[in-house]
Structures are given as structure tokens and as C-alpha cells.
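Q: Sequence and predicted structure below; questions after.
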Amino acid sequence: MAQLHLGQTIRFYGDPLVDGPEAARHDSRGGVLVQDRRIAAIGTADDLRAAHPGAGIVDHGARLISAGFVDAHAHYPQTGIIASWGKRLIDWLNTYTFPEEMRFDDPAYAAEVAGRYLDLLLANGTTTVCSYCTIHPASVDAFFAAAEARGMRVAAGKTCMDRNAPEGLRDTAQTAHDQSKALLERWHGRGRAEYVITPRFSPTSTPEQLEALGALWAENSGCLMQTHLSEQLDEIAWVRSLFPQARDYLDTYEAYGLLGERGLYGHAIHLEPRERDRLAEVGASLIHCPTSNTFIGSGLFDMGLATSGARVGLATDTGGGSSFSMLRTMAAAYEIGQLRGIPLHPAQLWWLATEGSARAMRMADRVGGLEVGREADFIVIDLASTPAIAQRAARAHDLWEALFPTIMMGDDRAVAATYVAGKAMKTPGA
């Protein structure tokens, strides 16, 4: 039976980073009709009630119905080491990340962490994520199986590394290609799963491995490819020493066929002019990871790239990022924007965490917005989830003034309900 969800609704008719906050539409008493796991209709509550008298009613009162959050860059194997004290990127990888990732050759351990991670996402209102796994095929199988059991649309891939990593976390150019290909053939397009070709970053891949993965991507151009780019200055210097012939960091990917419109380049903080131009020219996606960038001391992403039309997604970067919450991630993005002289409007922040990230992942035709025909992944936000937020929201004169305190101070308590393909995965009071 069709279900009609009633409450405030928010949707977008453009990119508010380019078109301004007017690209968003708010209905103070709207509705979303869900049928066969998709959004069948959207409009005002009165119109939808009249047009669909037989639908079951779920009335969320004054709460806000929104598309579910879309996290465009994460490392699910780092769930257990989130919020670990660290120094810089390379120290953090060697101290925490690599020892933890070595445990994922155990399928049972990988399954346990994958399930816990996805449940944490759902509790925080994230319904779609793009994740790195480890070099172990078992870690990929565990992640996709856990997502399949929950009905989630996810993207992920085997992380490939054949140098500058510990014994037990290195593959080869050939095994990286062959295992990635086998996993792609097993999972890509199965249910709501999408495979992502995943070289970790240039320092941990030889030219031979990058070339092999570039060839795999060329053979499977409908897949996404994800990696890291220009996160920290000492990392960039390391790349220069490893690839002395390269024009810049981006060229270490471009030279081996790993630059394209379906590429997701995490961080992208310290870009050279040529890199900015080439990324824009091919239509690649830059993934902003604000809590990670501040936590590990990487630098401040330039959101001016997005306001000038670049394709930008938002991400937690768990566990270098210090929160599973896209609300906390939006708050960090706002703070970084302030430091860069670009104060992001609440409409722009919300778009980045939903439609913008879905667009970056080339999934905006399926998730990220409340639009007819899209998959019914949506959340219900309590705009008065804590006393501190409630007292501030009570003074609001419009939606944005009411929503901004939740962006800046909200957590999983603000997510009253989470629906995946129309199925309730978190309900009020759970």
C-alpha cells in the first residue's frame, strides 16, 4: 500500500551554490507519497490527501522531511579507530589505519564492522555512502553484503596498494587489477550496489599498478573511480619525489588513465592552477572532507571552486574525519567557509550533504532529492531535538533560521526517522 508522509518538506530546483538559496523550495505543510520503494508524488499535504485517499498516512507533524544524507568519501574499516589522537596524515596512517586494516582479512571481523558502520550511518540519517574497503576482497564482500541486507544504495571498492604499506597490506599491479575486476563483476549493479575502482593514492601505488587500474577503468567506464588528491603539503612533496616526471599531483593519475568525469578526488585542498583547470575541464568531482581536514591539520578547502561551478561533494572521511554525522560535517564546512571568506547559507550546506554529494557520485537521478521517480531514501529531522536547539529555533522567522541551529549543534538525536527504499530503518524514539 502507498504511504503518504506528511510534514515540512525541502527540495531543490537547482544548485544553491551557483543559483543562490532561491534554488530551494520549502513547504511548511507538504507531503511525500511512497509506493513500490520510490517517490510516487510530492506536493502539499492537502493536495496529496485529496489525490490519494487510499494511502496510509504517516504524519511527522512539524518535523522536516528531506532526502537522506549522501556521504561521498569514507573508510568503513576505520570505524573502530575514529577519534584517535594523531599528528599528520602519514603518521596517522602508520599508527592507526594500517594496523587496523590488516584485521580485515578475517571475513567475520569485516562483517561485524561493516554492519556496525552502516547502522551508525542510518542512525545519523545517512542513506548512501561511497566507501574505501581494504586490500582484502573479503572486506568488499562484507560491506556490500551488509548494505544489501539493509537495502542501502552504496558504492565501494577494494583499496589497492603495492608499495609504501606494511607487509600484509600490499597487493601487486596484477592482483589489484584481477581482484578488482572479479569484485566488480560480482557486485556492480547487483541490487543497489555500485563498484568503485580504488587506488588509495599515488604514494602507495607503483606506476604499474596505476596503469593497470587505469586500464580496468577504461574497460568499465560506467564505474566510479575514487582516490585522494593534494591532502597535505608534505604528502605532495612525497608525491613529487616518487614521480619526478609528473607535472603535478594530478598528473600522477592523469598519466595512467585515472582522470575522468566519473572520478572522485578526495580532499583536493592544495591544488595547482593546472590541476583546477583540468579537473573542471573533465567534469571530475572534488570531495570536501571538512572534519578530517581540520582533525589531521591538512588545510582549508576552497569552496569557491563550488560557487564557480565545480562538481563538489561533502563527506565525513571516517575515520580521519571525527564524526559519522553529516550534520557535524556541514557545521565544519560552514566554519571552514568562514575562514576562507565564503559564509555558506544553510540551503547550500544542506544541498551539499544531499543532492550535491549525489551529483558528485553521479547518482542524482536516483538519490539525494525528493523528486518523483527517485528511490525513497529520506529522513525526518526534528528541529527541536535538544533544549539548546529548541530555544534557538523558537526564535526563527523562516526555515533557514530554524534549520541552522540543527546544522551547527545537531547530532543523531535530530534524526527522528530514516527510511531506505521506503522502509523505516530508524523510527521516532528508537
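A: The structure has been received and is ready for your questions. Note that this is a predicted model, so its numbers are computed, not measured.

Q: From now on I want contacts and neighbour counts done on CA atoms only, so please keep to that.
A: OK.

Q: Distance of Leu339 relative to Thr329?
A: Relative to Thr329, Leu339 is positioned 15 Å away (criterion: CA to CA, to the nearest Å).

Q: quick one, which of these two is more surrounded?
A: When neighbours are counted by other CA atoms under 10 Å, Leu339 and Thr329 differ, and Thr329 comes out ahead with 28 against 13.

Q: can you pull the contacts of the more buried one?
A: Taking CA atoms under 8 Å, 6 or more residues apart in numbering as the criterion, Thr329 is in contact with 289-291, 314-316, 323.

Q: Please compare the first structure with the one that follows:
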Amino acid sequence: MRALRGRLLWFVDDPETAGEAAHRYVEDGLLVLSGGMIQATGEAAELLPTLPAGTEIVDHRPHLIMPGFIDAHLHMPQTQVIASYGAQLMEWLNKYTFVEEQKLAQQGHPEKLTRFLLDELLASGTTTAAVYCSVHPQSAEAFFAESERRNTRMIAGKVMMDRNAPAALTDTAETGYADSKALIERWHGRGRQLYAITPRFAVTSTPEQMRLSGQLAAEHPDCYVQTHINENQAEIAFARELYPDSDDYTGIYQDFGLLGAKSLMGHCIHNTKHEWRAFAEAGAVAVFCPTSNLFLGSGLFDWARAKRECVRVAVATDIGGGTSYSMLRTMAEAYKILQLQGQSLSAFGSLHAITRGNAVALGLDHLIGTLEPGTEADVVVLDPAATRVMAHRLETARDLAEELFVLVTLGDERNVVATYVAGERAGA
């Protein structure tokens, strides 16, 4: 048994709607961990006398202890694509991404990229992510095997892509279906691993591959579906050209049974009113990727519109179009994107988004994104004064909300003191 002592912060509701009642804060708290689960959460003075002899007490005071961060969309093959200069989406894919993704056919390369990615995520306090692997089934195999070794709760899938990509980087409708089905049977629900059926986007899948992707989703309704939509105007025009019989871009996914409550739809920047309604009716998740949207010049995600339309939103780094593995850095950019549209996002709202908010969007809030007893012990310990600039600024902070806003605005992986995965300290 292990107990972490420090300032505890977690959420039980959305602060944008529930206000101060949405969060729980314990100034001198204790988080009791055993068997990979949170056993007790509360005041240190009350819980310390109840601990059995031999309990390891890790004193993280005065640091902040929160649920591990959650990233709802990123690409394992793109860790060496990040910071590639000067292109918008379609050119960027062909010039950089597809070139690097072909390398995952090389023996040992998926393992190398997976180890790097998981190292960076855990160093940034991220304990769960929804991950695109490459078209090669061995890339997903390598990712799940390494995630299992580390006991991280991850969602991942082999990309399905049978046109408009280099020949060396395509499968077929039939092999994409068969390979994905085999990976589902091997990995979905094994330990902490979960599978996402992953047609990259409508542009790179034929109607037959889309049909078989929908068939997979129908055969495995507990699996996720992850794909891209309405990121870039040229992409939208191309998709509409390829699928002229569908009502709109969202209609393409609807027509093939790929829009549902387990669908994680990356970007959604240019959704129409009709498309927002379709998302709401299907229960689909719009995934907001702030740093990627800015870097590729794709546009500004309208979070307020998504909320008005009753559409669930998740937030993500979108490595490697995204420019930081840190969910703190990601939320700093989200704040700016919303400011440009006359919208605001509080520090509590930001931290909720990357913990309980993303867990709710993924349907995993009964397991992760919280410090409630009976949930999985994925935890991040943060030092809000980790840098000279932050320490200097915090000398004038008047309350917790102001301290947390500094953390969200200026924070990154340097603020992460420790990350615990199922109760064990990562990298220890």
C-alpha cells in the first residue's frame, strides 16, 4: 500500500456549468493507493491514523496531486514529423507524414517510436491517450505490447487506408478489416488496453473500406471509432468530391455506420449546422486539437457552438501536427483560440477538460480522470512554481484559481514532479 500526501484537486462536475461545486480541493490531503486502485481520498489528518503498518507514505507537499491527464487524439508514427515547416494539411500529409509512416514497416521502428511516445506522455503527466498507429498491423501490436508492459490504459488502432496514399502505405478493404478484427480479438479489453477502429479519414478510404469499417463497428460496439473530419477546406472539398451522394462530410461517416456514441471525430473546425445536429443526435465526440489547428492553419474550433449544440468535446495534442506533448501547453493554446472568438475558458475549466472532461467524452469517467475511491490510480503530481517565471508570478497570486491559471497558461512538462500509473511511479 502507498499513500501520496499533498494538495489534492479533482472534479466531480463541469465547472463551466456547476461553478465552484464542480471541484474538490484538499489543502493537506492523502491519496491511499493499493492494487492499482484509489482506496481512500481525504484529509491527511483523518486518514493517516487509519493506514496499516508498513504503508509507504510519499510526501509531495506542497505540490498539487491531480488525476493523470488524458489526450483524446494523437499519432504514434508522427513523433519525428512534429515541427515540419510550412504546409497545410494535405500537402503536409504527403510531404512529411506519409514519408515517415512508411518507415514503420521496418523491423524495430514501431517499437522505437512507441517507447519514445509513452516516455514523453508520462513525462508530461498524460496517462491515457487515443492513439493512431500506422497502416501496418505490427505498429498497433508494438504499441499495445509496450502499453501493456507499462500497464497504461490506452486506446489505439491500426490505421485503415486504401487509396490516395503511397502504395507502400495502403492496405485493402479486406486486409484492413481482417487485420483490425484480429487486433481487436487480441487486444481489446486485455488488461487496460482498448481498441479504436481507425479509418484515417474518408479521403483515404474507398467506399468498400468505409463499409467494412462500419461492419467492424457494428460487430464490436464496445470498440471506439476514431477518424478525422472538417479540418481543412481543401480536405472537405476532396471528401465531398469522392462521396458526392452523401449529404455532407459528416453524412459520409453516417452513411457507413461510423458516427455514434463511441466515435472520436478529430478537429470538427468547419462543421455546419446540419453536421452539429448529426453529432448531437449520434452522441459523437468532437475532438479539439488546438496546437495542430494553429500550426497547420486549419482554423478556430468553436467550443461554445459545440456546447450550444449539446455535442461532447474532448481535447487533444494531435502529435505531430500538434506541437507539444503537454496537455497543459495544449490548454494554453485552447484558451487563446477561444479568446479570438470572444469565448473564455477558466483554469478550472481547462483542468477539468484534460481530466474528468476527457474521461467523460471517452466514456471512461467511472475508471479514470478522478481521485474518487474505487477508480484507477493514474495520478500526476504538479509543481505550479517549477520555473523561475512561474515562481516569480505566483508571489502575487491571490487564490487557487489564480495559481491554477498560471499553471495552465505557462505550464508544460517541467511542472510534472511525478506520474503514477496504476499506483506505481512511472520511470522509478
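A: Thanks, I have the structure now. Not measured: the values here are computed from a predicted model.

Q: Just give the TM-score of the two.
A: Comparing the two superposed chains by TM-score structural alignment, normalised by the length of structure 2, the resulting TM-score equals 0.97, with 426 aligned residues with a CA RMSD of 1.2 Å.

Q: quick one on the thing from earlier: which ones among the contacts of Thr329 of structure 1 are found in strands?
A: Using DSSP state E, the subset of the contacts of Thr329 of structure 1 located in strands is Leu314.

Q: Tabulate the contacts of Thr329 of structure 1 (TSV), appending neighbour count and distance to Ala138 of structure 1.
A: Output for the contacts of Thr329 of structure 1, formatted as TSV (neighbours: other CA atoms under 10 Å; distance: CA to CA, whole Å):
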residue	neighbour count	distance to Ala138 of structure 1
Cys289	31	27
Pro290	29	30
Thr291	26	29
Leu314	31	27
Ala315	31	24
Thr316	30	24
Ser323	20	25
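
Q: Farthest-apart pair in the contacts of Thr329 of structure 1, please.
A: Leu314 and Ser323 (13.0 Å; CA to CA).

Q: and the closest residue to Leu233 of structure 1 other than its chain neighbours, what is it in contact with?
A: Take Leu233 of structure 1 and drop its neighbours on the chain: the residue closest to it by CA to CA, 6 or more residues apart in numbering is His270, 7.3 Å away. The contact partners of His270 of structure 1, by CA under 8 Å, 6+ apart, come to 230-233, 299, 301.

Q: next one: Ala360 of structure 1
A: With contacts defined as CA under 8 Å, 6+ apart, the neighbours of Ala360 of structure 1 are 72, 264, 285-287, 311-313.

Q: for the stretch 201-350 of structure 1, what spans make up the strands?
A: For the stretch 201-350 of structure 1, strands defined by DSSP state E, counting those that start in this stretch occupy the ranges 224-229, 263-267, 285-288, 311-314.

Q: Would you mind finding the most buried of these?
A: Each of the strands of the stretch 201-350 of structure 1 was assessed for mean neighbour count using mean count of other CA atoms under 10 Å. The highest is strand 285-288, with a mean of 29.

Q: Which residue in structure 2 aligns with His73 of structure 1?
A: Alignment note: His73 of structure 1 maps to His73 in structure 2; criterion TM-score structural alignment.

Q: Is its match within a helix or a strand, and which one?
A: Assigned by DSSP states H and E, His73 of structure 2 belongs to strand 69-75.

Q: That strand vs structure 1, mean deviation?
A: In the superposition with structure 1, the average deviation recorded for strand 69-75 of structure 2 is 0.3 Å (mean CA distance after the TM-score superposition for structure 1).

Q: Okay, angle between that strand and strand 224-229 too, please.
A: If you take axes from the mean of the first three to the mean of the last three CA atoms, to 10 degrees, strand 69-75 of structure 2 sits at 60 degrees to strand 224-229.

Q: For Asp245 of structure 2, grab the count of nearby residues.
A: When neighbours are counted by other CA under 10 Å, Asp245 of structure 2 registers 11.

Q: swap that for Leu338 of structure 2, sorry
A: One way to gauge burial is a neighbour count; for Leu338 of structure 2, by other CA under 10 Å, it gives 18.
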